[in-house]
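>>> can't give you the sequence, but here's the structure:
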């Protein structure tokens, strides 16, 4: 049973000497001190590379000591090439930890034409070897060759300085070398920028760059820089950097691919299910975990349980109709599933509903989910996809806050629009009432002539009773004063009623504002902000108190005589009292002028008629004034409605511009997302047509209701506003748009101005728009969107993303995408595709098996069983082992289970030229050297 978590980043030192080297600085250093030094410095793997010797006894002793401390020891040897200028080139052979060292050492001494060279200022015990022949011998014996590189004089670069065709030979030697060992970190920049592209072009090979200690005294261990390899601590693990020379090797101080502990699943475990599932923990890698297995082997069950335990959106399972897809609780009441993060937090599948997920941001992409989203049925799936893209764009906190602000503004505009439309129809209704009242009033000219006639009659009466002209003038003034006092009383009564109605409306508005203000107050978290907020909006409470005080001025009670008196003395009560007094005083002053009952009666009739006519005239003028002012207000409200409609459109433009930066990073992957403001014409059309009279079919006259216009159709905002205005005018002003009997105008207008805008995100991948892509390609693009737009670094769970993708898309697009994204966040993926397993360089492979489902039987006690490890975990099949998962290594399981697995491994090795080198003559010809040039170097050993 595998207990590791696959290929992990560890510190390696692949150039380390012991006292067995002739030039070791302190021969008293013990093997124990060496292991202690390595452990203290966090080294997981060391290669012993003594000069010109493989000290078998020491290496085996170090391996035994290292095993106790978790340090792997690889045997090796350092060589010096024959003289090539200033200094010989240094190179190293590294062998498997289980290699037959006796045989290897015998072969190296007997078959590599080793010769001692004395003099030239060199130590007499230095041994120089022919470079090409020795490299060939190392590889023949199953070893890996590292060579000094960089700016030092003992590196492969020195070949250039010593031969007429040094560059060509250097490239030929590079084709045989596996690893470049740099002398200093700074050299890496030039090698990556210049040397590697040239070698890739000339010999089709990228060589890993490493840096090592070259330590000659364990008591003075000093590393130039940390060398991190992502591999199992073994020779097979080391070989992986040859296939992944850029992603599996890092020269840097800190551990690569940093991920927060809380966002990494460390291990998972089935609990309380008898022998249904293996009870052992399944370790996970921080990067790419691939789950493989035969049909019905439990691959998806494992992934589903991880998702079901952690996914915060439980409705997702209901929406996808997989809520009870793998439910074993009926058979095993104690069935559970446990997840533990790298941060040490654990969570169970069956837990209290109030317990939040320990990784709520996790993404789960079940089988066929991508295909369903990629279906071409836009009306059913297009909106879903647009929603997903939008949600991903606004997933990070900053963008989410911006979008929430936008939504709040849009909702505020919606409320404003409703209020404005209601106000519009209130004003429109009031205009109708005023115009109705105006129709009940007498003709203005008739009233004016009647007043003039009655005034003449009064004058004649006054003359008939013997009043002088001065008395008549005084009498007329008194009459006018009495009439004015009566008119004032009428105005006061009318205004009194209007103010009472307005007071009630304002009181309701203020009470609603106070309630909303209190809700905001309770939502504020910062005490300082709360104080500022409450101070700024204290006017609401003050206004409520002031309004209550003001309303009390209009309250009155009955007095003992049955009359009405105000409860409070104020300017209002004084104004009413003064009006009554003025009327009484004017009527009292008229008494002396009214002689005779008959004349008095005529006077009263005429004066009353004049007063009534003048009051009627005043009411008519007031009605005309109010109608005029209300029509101005109506136009203003209409303009507000259209202005607010445009404001909403501008809000959509603004949020698209604000979120644009979230999509820029995806362009490096060939993915382009462009935001557009769209208008849902079908939805508007339906809402209006549902209220329209079908027989008259007024809607057929308007472009706005064109049945060919879809929700994603392009439009010009100015034209859209004009189209809406024409419908509005037809509904309200011309009144030639016929609604059905149940519909009312106000609802039709509200429907007309409903915010049907939406932010639409157009997706383009490598110049191909999503709507025109094949289902398979669209599925991959949607996967890119889900992963690429998600700013969260939480794990991603994917079940068979290769479904419906062609092999080319898998081997190029999907594999490369996974290789890049696993560096940013943990990925757990179910697959049956060898390219994803091998070429995406999965760090951890989980092999699933269900007993009785495969061709080979297993005696494992568990129905569903799992094991895991790295690509480099290789163990030939043991035919005596009856437990299938234990019978072979991870590499062999991949080759056995995944169709094309063997070929994938073979192509991976061929791609990087491992185990196969071009013959030297063929290589020299490839880099354009003549036959004479080849013979000049006397390199017959290469051919």
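Here it is on my side, so go on. None of these values were measured; they are calculated from a predicted model.
>>> C-alpha only now, for contacts and for neighbours.
Fine.
>>> Any buried residues in whichever helix or strand residue 934 is part of, and which?
Assessed by DSSP states H and E, residue 934 sits inside helix 931-936. Going by neighbour count (16 or more other CA atoms under 10 Å), the buried part of helix 931-936 is residue 934.
>>> what's the answer for stretch 684-704, then?
For stretch 684-704, by 16+ other CA under 10 Å, it's 684-685, 688-689, 691-693, 698-699, 704.
>>> I figured residue 360 hits residue 311, correct?
Yes. At 5.7 Å, residue 360 and residue 311 qualify as touching, with contact defined as CA atoms under 8 Å.
>>> Have a look at those two and say which one is more surrounded.
Per other CA atoms under 10 Å, whichever of residue 360 and residue 311 has more neighbours is residue 311, with 21 against 15.
>>> who does the lengthiest helix in the chain touch, helix- and strand-wise?
Longest helix in the chain, counting residues (DSSP state H): helix 597-659. Applying 3 or more CA pairs under 8 Å, 6 or more residues apart in numbering; DSSP states H and E, one finds that helix 597-659 makes contact with helix 397-440, helix 444-464, helix 469-523, strand 671-679, strand 757-765.
>>> still on that earlier bit, so which of the buried residues of stretch 684-704 are in helices?
Using DSSP H, these in helices are 684-685, 688-689.
>>> On the three-state scheme, residue 246 is what?
coil (DSSP: H, G, I helix; E, B strand; the rest coil).
>>> so who does it touch?
When contacts are counted by CA atoms under 8 Å, 6 or more residues apart in numbering, residue 246 touches residue 208.
>>> Show me where the stretch 151-300 of the chain has its strands.
Using DSSP state E, counting those that start in this stretch, the strands of the stretch 151-300 of the chain run over 179-182, 209-211, 227-231, 249-251, 265-271, 282-283, 288-293.
>>> got the ones you listed as a markdown table, with mean neighbour count and distance to residue 750 columns?
Conversion of these to a markdown table gives the following (neighbours: other CA atoms under 10 Å; distance: least, CA to CA, whole Å):
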| stretch | mean neighbour count | distance to residue 750 |
| --- | --- | --- |
| strand 179-182 | 22 | 73 |
| strand 209-211 | 27 | 69 |
| strand 227-231 | 25 | 63 |
| strand 249-251 | 22 | 63 |
| strand 265-271 | 21 | 51 |
| strand 282-283 | 21 | 59 |
| strand 288-293 | 27 | 53 |
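>>> Below is an additional structure, to be compared with the one above:
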């Protein structure tokens, strides 16, 4: 059965392995027969996950077949070849396709001018450049072995050979860092292509390929390197050296990267029925003609994750795509996710149309996590969504917020809490001030009521009715005893009873498997004992309370009876009062009684005014404290944000320039004041808000409380009409003004120069393509969760894609997963996508078989990509001719 590989990955390759007799060339002996040697080679190769062997004895190929046979039986690919010296005595290794026979190899040795086959170390009669040309003609790959040693092209300063584009790779003895000092640093600069005298158009591939003279040498990390291929084969191996920066690595270059990725996708039903994909953890590109399913695929992933697009148009388009492609057949999307947030654990996320998303662990057990828990910072952008961000300041601020440090996020949380406290404080303050005003209105009636009492006294009734106010005082005190003091105390004790310890949470079934269960059992015993003792005390108190209440109720009844008797006597007294001004004595008595009752009701409220004023004062102090704390937190947040932007600017040097103006977006103030509907004040009369520098919502509220003169003297340019209108704002509105949060103003500038002198221009002065390019620079910054985009090239400058975006992708994809749907060849080809999926449509159904998945080194994928992205070979060659390339 054919094994399909659908994504490029790094395969470990040992490219200078020698046969059994090679060690005798060094004057040593390992004591193994050929069969023993070859079998040990296989064992060490398998133990070290080596997938490709390059055979490179000095001018000798006799041992090729024996090694190739045992290696192939274990699935290890062998590129046969040999090592050869040029006339300059520089050493090279020549490797050829896996199917090359020994007879062919011997002919190649002759063609390469090795005139004395019996002496493999004898130099060829060809120069280094001639060897490079000849090996190319023979269909092989040649690299400079031991390039920094005595027999190396760099040690011999063969600049003309080094700069020959047919030289694909150079072997170094260790890491590049090993060459940092002394003479080695000069080699290091050459290898990094930064020495002008040795500069190449295409940098050389840097490999480790230490001579393997004994099988155990294969275990040395310096004996192998990593070559990226979809499926190991010589064609893919050779192609890798066309892009060595992406496809050739030393073992020492690879460090473990911890980031999230969508590993697999499967769709059942709908337009994409049967599509199964194993994504690369690096760069993935979905290509295909229009209507073949590229956008649908990305929107299906978004749907499965329960995410919504940013803009209204994008949301509408998303809903239409999902309904059309999943809805009719109730299709299902399944993803396998590896989550960095969950320490690299895998989860299965599945969603069927019309249902909620289900999350399970990798063995299928239901999980309580949501997709947002697993991929909290995943970013998915459909067509034109980047453009929407470029037009919206709040979206830009939201985008930048993901670069904030935890301390800055803490500041945001503190600010949110402070604003909530201010809102709660405002409600209490307005209520307290309202109560004070209402009580003051009532207390203000006392002088008039007392003056009326004086009129009654003038009738000579004071002595006869002096008991009236005393009886009203007794009624008020009796009401407090019965309705407040006793019941309040009883309610407090009931609260204590409701709060007694409940130890059911420490049941034996909960404790039995715990390592320190005995400690918890002892705690349960102590709590149970406390509850019992507390219940005894509470029952004792309840008995005392019941007894006391019965006594109080009896006294209350007696007092009520006393008051009623006194009032009955008053009734008789009222009848004996002289009439006056047409009122009978009884009417006069009742009026006096009602008057004294009202006075007794209002008089205690004098004390309440003071209490409420103290409460109001305390609330105002609390508010000032919250505002002071809020001001400090905002200042800290602004400083942290500025520092974060400074670091961002370093990472974006030469591409973007970011500037923040703290709390400078004053639109919320204008919108708030317009919402207050002040007479004669429209938006034009509020233009001073934008222009004022020494200004904040808190300061404006302070000036409003200071009156119209304070506002006019603030030098903000207010007209008298506006100043008068502001001081008429309700107290609640002035307090709300203090609670307004002003966003920062973010200024984003893009370097529009492709090369040479930098030319930074602000976002609002750029073309649509340039604006989207600026936003994409931010999206490509480090993030542990995937970035998915649908046809980013639609709104991007094509030159910027090639010069900037692709370069960033090649760098960023090492530590982040990207999934792009695209028509632009630059992204999958020059970005060197590890996985390219080619969509085709047939009979109203999207198709992407495994044969149409892989990297550019897969012939079928390469040919389909050329047709879709370039218009085919003929169109590509025609453009090439017209451009004169």
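Happy to help now that I have it. What you see is a predicted model; the values in this text were computed from it and never measured.
>>> sorry, back to before: would you mind checking which of the ones in helices among the buried residues of stretch 684-704 of structure 1 is nearest to residue 908 of structure 1?
residue 684 (57.0 Å; CA to CA).
>>> In contact with that closest one, which residues are there?
With CA under 8 Å, 6+ apart, residue 684 of structure 1 has these contacts: 751-752, 754, 756.
>>> distance of it from residue 716 of structure 1?
According to CA to CA, to the nearest Å, residue 684 of structure 1 stands 16 Å off from residue 716 of structure 1.
>>> Nearest to residue 747 of structure 1 among the ones in helices among the buried residues of stretch 684-704 of structure 1?
Once CA to CA is applied, the member of these that ends up nearest residue 747 of structure 1 is residue 688, at 9.4 Å.
>>> Quick one: residues contacting the closest one.
By CA under 8 Å, 6+ apart, the residues touching residue 688 of structure 1 are 748, 751-752.
>>> Same question for residue 8 of structure 2.
Applying CA under 8 Å, 6+ apart, we find residue 8 of structure 2 in contact with 228-231, 280, 834-835, 854-855.
>>> Let's see that with 10 Å instead.
Residue 8 of structure 2 is in contact with 227-232, 236, 247, 279-280, 282-283, 832-836, 853-858, counting by CA atoms under 10 Å, 6 or more residues apart in numbering.
>>> Out of those residues, list just those in helices.
Reading helices off these with DSSP H, I get 236, 247.
>>> Show me what residue 48 of structure 1 aligns to in structure 2.
Aligned by TM-score structural alignment, residue 48 of structure 1 pairs with residue 55 of structure 2.
>>> was I right about that match contacting residue 102?
No. Residue 55 of structure 2 is beyond contact range of residue 102, at 11.9 Å (criterion: CA atoms under 10 Å).
>>> More neighbours: which of the two?
residue 55 (29 against 17).
>>> Roughly how far does the more buried one sit from residue 216 of structure 2?
Going from residue 55 of structure 2 to residue 216 of structure 2 by CA to CA gives 16 Å.
>>> do residue 407 of structure 2 as well
Taken as CA to CA, the span from residue 407 of structure 2 to residue 216 of structure 2 is 51 Å.
>>> Check residue 748 of structure 2 too.
57 Å.
>>> residues touching residue 317 of structure 1, list them.
Applying CA under 10 Å, 6+ apart, the residues contacting residue 317 of structure 1 are 307-308, 311, 323-325, 366.
>>> distance from the host helix or strand of it to structure 2 after superposition?
Using DSSP H and E, residue 317 of structure 1 sits within helix 315-319. Its aligned residues in structure 2 lie a mean 9.1 Å from helix 315-319 of structure 1 after superposition (mean CA distance after the TM-score superposition for structure 1).
>>> Turn the contacts of residue 684 of structure 1 into JSON lines, columns for secondary structure, distance to residue 435 of structure 1 and neighbour count.
JSON lines is the format used below for the contacts of residue 684 of structure 1 (DSSP: H, G, I helix; E, B strand; the rest coil; distance: CA to CA, whole Å; neighbours: other CA atoms under 10 Å):
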{"residue": "751", "secondary structure": "helix", "distance to residue 435 of structure 1": "28", "neighbour count": "18"}
{"residue": "752", "secondary structure": "helix", "distance to residue 435 of structure 1": "27", "neighbour count": "18"}
{"residue": "754", "secondary structure": "coil", "distance to residue 435 of structure 1": "31", "neighbour count": "16"}
{"residue": "756", "secondary structure": "coil", "distance to residue 435 of structure 1": "36", "neighbour count": "17"}
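>>> Dump those to JSON lines, plus distance to residue 263 of structure 1.
Putting these into JSON lines (distance: CA to CA, whole Å) gives the following:
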{"residue": "751", "distance to residue 263 of structure 1": "46"}
{"residue": "752", "distance to residue 263 of structure 1": "48"}
{"residue": "754", "distance to residue 263 of structure 1": "42"}
{"residue": "756", "distance to residue 263 of structure 1": "39"}
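>>> now, among these, which is nearest to residue 335 of structure 1?
The closest of the contacts of residue 684 of structure 1, once distances to residue 335 of structure 1 are taken by CA to CA, is residue 756, at 48.4 Å.
>>> gap between the closest one and residue 411 of structure 1?
Distance, residue 756 of structure 1 to residue 411 of structure 1, by CA to CA: 12 Å.
>>> do the same with residue 506 of structure 1
23 Å.
>>> for residue 679 of structure 1, same thing?
Taken as CA to CA, the span from residue 679 of structure 1 to residue 411 of structure 1 is 17 Å.
>>> who are the neighbours in contact with the closest residue to residue 609 of structure 2 other than its chain neighbours?
Among residues not flanking residue 609 of structure 2 along the chain, residue 436 sits closest, at 5.9 Å (CA to CA, 6 or more residues apart in numbering). Residue 436 of structure 2 makes contact with 430, 442, 605, 608-613, 615-616, according to CA under 10 Å, 6+ apart.
>>> Alignment lookup: residue 436 of structure 2 to structure 1.
Match for residue 436 of structure 2 (TM-score structural alignment): residue 427.
>>> need the contact list for the closest residue to residue 273 of structure 2 other than its chain neighbours.
Nearest non-adjacent residue to residue 273 of structure 2, counting by CA to CA, 6+ apart: residue 267, 5.5 Å away. Residues near residue 267 of structure 2 by CA under 10 Å, 6+ apart: 273-277, 297, 300-301, 326, 331-335, 350-352.
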